[in-house]
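Novice: Using only what follows, build the 3D model:
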Amino acid sequence: MKIGSSDSLLALVNNYAKALRYVLFWLKENVPNPEEEGVLGKVHEELYDKIRSEHNLTSKIAEDCYRDALSVYKGLV
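Specialist: Here you go, the predicted model:
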């Protein structure tokens, strides 16, 4: 099965990847212990609006992005 790539899909993937990198760098600088209580709320409070506006992501995708980044960060730390 071949999936056609459209400009909007490629833009979404690029924006998601940039946002994911941004969140990972933010986590590295601001969250020394990703297992502490309230980290997800802190990340949401600090980054949700910024991810949505600067990276042009929908609400659900922005939430998935910072949750994915937090999961990756927990695996690295």
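
Novice: rest of the way, CA atoms for contacts and neighbours
Specialist: Noted.

Novice: Do you have the helices of this protein handy? List them.
Specialist: Using DSSP state H, the helices of the chain run over 7-30, 39-54, 59-76.

Novice: Dump those helices to TSV, plus mean neighbour count.
Specialist: TSV is the format used below for those (neighbours: other Cα atoms under 10 Å):
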stretch	mean neighbour count
helix 7-30	15
helix 39-54	15
helix 59-76	16
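
Novice: ok, residue 12 touching residue 57?
Specialist: Yes - using Cα atoms under 8 Å, residue 12 is in contact with residue 57, at 7.4 Å.

Novice: Let's compare: structure for the following, please.
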Amino acid sequence: MRVSPEPAVPGLLERYRDALNYSIRVIVENNATSISKAHSLLYETLKRSFDLPSKIAQDYYREAISIAKSRLGNPGKGKNTES
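Specialist: Presented below is the predicted three-dimensional model:
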């Protein structure tokens, strides 16, 4: 038996992906690897533009900091550096 997801689930996943990608991009561009700097850059935008509850917005920028730190610490990992 095949079960399809609820109609709201794909939309939620798209919002999650878009908000997380936006957060990572802003953090990397501004080198905002501290929670306070990321909060000042992202909190209101995530709540307003992505229509997120406050706790979820905080979780997103905290996760984005973690991903950004990993990416900044290993800039060539996963990319083809040979041309």
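
Novice: Can you pull the residues that touch both of residue 12 and residue 57 of structure 1?
Specialist: The contact sets of residue 12 of structure 1 and residue 57 do not overlap (Cα atoms under 8 Å, 6 or more residues apart in numbering).

Novice: I'd like the distance between residue 60 of structure 2 and residue 32 of structure 2.
Specialist: 14 Å (Cα to Cα, to the nearest Å).

Novice: swap in residue 7 of structure 2?
Specialist: 35 Å.

Novice: cool, and residue 58 of structure 2?
Specialist: 14 Å.

Novice: Likewise for residue 13 of structure 2?
Specialist: Taken as Cα to Cα, the span from residue 13 of structure 2 to residue 32 of structure 2 is 25 Å.

Novice: And the contacts of stretch 8-22 of structure 1?
Specialist: 51, 55-57, 61, 65-66, 68-69.

Novice: run the last query once more with 10 Å
Specialist: Contact with stretch 8-22 of structure 1 is made by 6-7, 23-28, 47, 50-52, 54-58, 61-62, 64-70, 72, as judged by Cα atoms under 10 Å, 6 or more residues apart in numbering.

Novice: still on that earlier bit, shared neighbours of residue 60 and residue 32 of structure 2, anything?
Specialist: Residues touching both residue 60 of structure 2 and residue 32 (Cα under 10 Å, 6+ apart) are residue 24.

Novice: tell me, what residue is most central in structure 2?
Specialist: Against the mean C-alpha coordinate of structure 2, by Cα atoms, centre = their mean, the closest residue is residue 20 at 1.8 Å.
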